[in-house]
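Just a sequence and a predicted model for now, questions to come.
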Amino acid sequence: MLHARIVRGAERATSYEVTLWALALVTLALDVVTTTYGLEVGLAEMNPFVNYLLPTLGLAGTFVVLKSFALLVGVAAWWTMPSKVRGVVPLGLALPWGIAAVSNTVLLAGIHL
């Protein structure tokens, strides 16, 4: 029963696949912009892996590597999934990037009050 509900949800997401890919790209951009601004005004990066890469790759290089890798994995997953449930891939990318962008925005609003 639960499996059938999950599949129905994935199929429903797939009916909005183009919109979800656009949402994934928008949330990616918002995450990059809000993170960059947050670091510029003194907020700290909380992801230890990002902190590990920053001294070596710089901010732009770190973003390029990590976001490109995430998109590559997402496209590979999308390519190998049955077409009727592929909509979960852009949704799975958009959710964490959207949460990060909202979190960053809330933190930035707090320092500007």
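Structure received.

okay, CA-based contacts and neighbour counts for the rest of this
OK.

Burial check on K84, number of neighbours?
Neighbour count for K84, taken as other CA atoms under 10 Å: 15.

mind checking how far it is from R8?
10 Å (CA to CA, to the nearest Å).

now swap in T56 and tell me
44 Å.

Among these two, which residue is more densely surrounded?
The neighbour count for T56 versus R8, taken as other CA under 10 Å, is higher for R8 (14 against 10).

And that one, which helix or strand is it part of?
For R8, the host element (DSSP states H and E) is helix 2-14.

got another, please set it beside the one above:
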Amino acid sequence: MSSEGAFLRHRLPGNVTPVDLERLCWAFVALALIADVVTTFVGLHLGLSESNPAARGAIEGYGLAGMLALKAFAISVGLVCRPLLEQAYRPIVPAGLAMPWLVAAGVNLYMISLVL
């Protein structure tokens, strides 16, 4: 038995194309970014502290602009690396950005709920 030329091709449900999926993932990036930034600054306003040292430094040094610059840098790295992937795998880039920010927003909400 030979596996030469064999490969698996995964299909997305319905008529969803990888391009459609990537667009949806970029929308999640925008939502996750907003959720993380808003919950971070609400938490800071309530007396909580930023646990990420890079974000803490950016916020302490430059406030909201520092935090947005840090997020913009992360998105820029993703956009630069995106063309290195085959089109079918490109949704991984925005998903990799959105997921940690969504988790951070969830943690922020939990911490805020403990303070309120």
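Received, thanks. None of the values given here were measured: they were computed from a predicted structure.

re earlier: using neighbour counts, pick out the buried residues of the helix holding R8 of the first structure.
Neighbour-count burial for helix 2-14 of the first structure flags 10-11, 13-14 (criterion: 16 or more other CA atoms under 10 Å).

And it, what does it pack against?
Other elements packing on helix 2-14 of the first structure under the criterion 3 or more CA pairs under 8 Å, 6 or more residues apart in numbering; DSSP states H and E are helix 88-111.

Kindly state which residue of the second structure is aligned to A70 of the first structure.
A70 of the first structure maps onto A74 in the second structure, with residues paired by TM-score structural alignment.

no, scratch that, I was asking about N104 of the first structure
N104 of the first structure maps onto N108 in the second structure, by TM-score structural alignment.

List the contacts of the residue nearest the centre of the first structure.
The first structure has W97 as the residue nearest its centroid, 2.9 Å off, counting by CA atoms, centre = their mean. By CA atoms under 8 Å, 6 or more residues apart in numbering, the contact set of W97 of the first structure is 24, 27-28, 30-31.

rerun at 7 Å
27-28, 31 (CA atoms under 7 Å, 6 or more residues apart in numbering).

okay if I get these as CSV plus distance to H3 of the first structure and neighbour count?
Compiled in CSV, these are given as follows (distance: CA to CA, whole Å; neighbours: other CA atoms under 10 Å):
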residue, distance to H3 of the first structure, neighbour count
T27, 29, 22
L28, 30, 22
D31, 32, 23
